[in-house]
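Participant: sequence? don't have it. structure:
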């Protein structure tokens, strides 16, 4: 029999294996109020400004005669399909969005959605990430999606906790150094809570 069809039972210590924490149940699409407003603004702009301009451009290109070799017409139709696809995507994402205000946890030292977390990696280097929604996280700004491996490892941890971060090629031990949230006064600034 081929090895591909045999069940491996040599490793009965499956409980000792280190794995990523399970994905949160329920399939929620957590998002900050700012992220929700940004997506809603993009949707409104696409519907009220971008799409009407493109429809006008396609109409103009179509009025120029033979459509079979009309590059403006073909590009416009393609762009219109892309805009419509993005509109449908945004509508679906906003329908399932669960707006969660991180400032509700201001002063808390436990990691929840919206937290800015400073942790020390296995080499002792300090790293800071902000746990954000899937549709709003920007890695260039140090933001990570709440379903990313680092966020899933950090969620519900507290300052001082030592955790195991599972990566594709290794397991790294990290320590939570500091947890902060935006202040409820709405200035968006992460105030020091110590």
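Facilitator: Sure thing, it's come through. Fair warning: this is a prediction, and the values are worked out from it, not measured in the lab. Residues are numbered from 1 along each chain as shown.
Participant: Could you use CA atoms for every contact and neighbour count after this?
Facilitator: OK.
Participant: Surely residue 43 touches residue 88?
Facilitator: No - counting by CA atoms under 8 Å, residue 43 does not reach residue 88; the two are 9.2 Å apart.
Participant: try this one side by side with the last:
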């Protein structure tokens, strides 16, 4: 592999507007039930009484997540036909639709729920990092659509050098599982992986 590409997610800027989701759905002509990019809302906290007054200690923040084009992707390991594979030039995980038999093994293995079954096409689909755009020197459509520039894309080594190496906050899984090619700038209210003080506030959307 020549170079591993990945996403930078600035959770301190993200307002949960979902423009990235809409742009992705439009660009890929996705049906209602399939979302390659999803915005997770993690919320929690409580109100506490202070004498005759009440003090709020609540929080909420957003993380825009798609396929993380992991360095050690679970989906490629379980695919029986080799339909899930990493692109040699940029490390993006791509589905070969001619080889995919729609067994859903990849969907069950991926801790991020990135591979999704298309009932019309009868095979798995997923974010390919806008492979055609990247090959043409452009950024993925979700990155260019974000109004607050909370997303970026490029060689993961360069993103880590600029923004650090954090790749997981609640409610995402431990990064050690698949070594995701993402860098997260946490919201100031961000909670660590496994946090029990908050909850996923929009489970029906993700």
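Facilitator: Cool, got the structure. None of these values were measured; they are calculated from a predicted model.
Participant: With both chains overlaid, what TM-score comes out?
Facilitator: In this superposition the chains share a TM-score of 0.28, using TM-score structural alignment, normalised by the length of structure 1; 97 aligned residues with a CA RMSD of 5.7 Å.
Participant: Check the spacing between the closest residue in space to residue 76 of structure 1 that isn't next to it in sequence and residue 83 of structure 1 real quick.
Facilitator: Spatially, and ignoring its direct neighbours in sequence, residue 76 of structure 1 is nearest to residue 58 (5.2 Å; CA to CA, 6 or more residues apart in numbering). When CA to CA, to the nearest Å is applied, the distance between residue 58 of structure 1 and residue 83 of structure 1 equals 13 Å.
Participant: who has more neighbours, residue 43 and residue 88 of structure 1?
Facilitator: Relative neighbour count places residue 43 above the other of residue 43 of structure 1 and residue 88, with 21 against 12, counting by other CA atoms under 10 Å.
Participant: From residue 94 of structure 1, how far out is the more buried one?
Facilitator: Residue 43 of structure 1 sits at a distance of 9 Å from residue 94 of structure 1 (criterion: CA to CA).
Participant: Kindly report the same for residue 30 of structure 1.
Facilitator: Applying CA to CA to residue 30 of structure 1 and residue 94 of structure 1 gives a distance of 10 Å.
Participant: The longest helix along structure 1 packs against which elements?
Facilitator: The helix that spans the most residues within structure 1, counting by DSSP state H, is helix 71-96. For helix 71-96 of structure 1, the helices and strands in contact under the criterion 3 or more CA pairs under 8 Å, 6 or more residues apart in numbering; DSSP states H and E are helix 33-45, helix 51-62.
Participant: could you point out which element follows that helix?
Facilitator: Helices and strands here follow DSSP states H and E; after helix 71-96 of structure 1, the next one along the chain is strand 97-99.
Participant: Just checking, which helix or strand succeeds the lengthiest helix in structure 2 along the chain?
Facilitator: In structure 2, with assignment by DSSP H, the single longest helix is helix 19-28. Tracing the chain past helix 19-28 of structure 2, the next element assigned as helix or strand by DSSP H and E is strand 38-50.
Participant: Only the buried residues of that next one, if you could.
Facilitator: By neighbour count with 16 or more other CA atoms under 10 Å, strand 38-50 of structure 2 contains the buried residues 38-44.
Participant: could you measure residue 199 of structure 2 against residue 61 of structure 2, distance?
Facilitator: For residue 199 of structure 2, the distance to residue 61 of structure 2 equals 11 Å [CA to CA].
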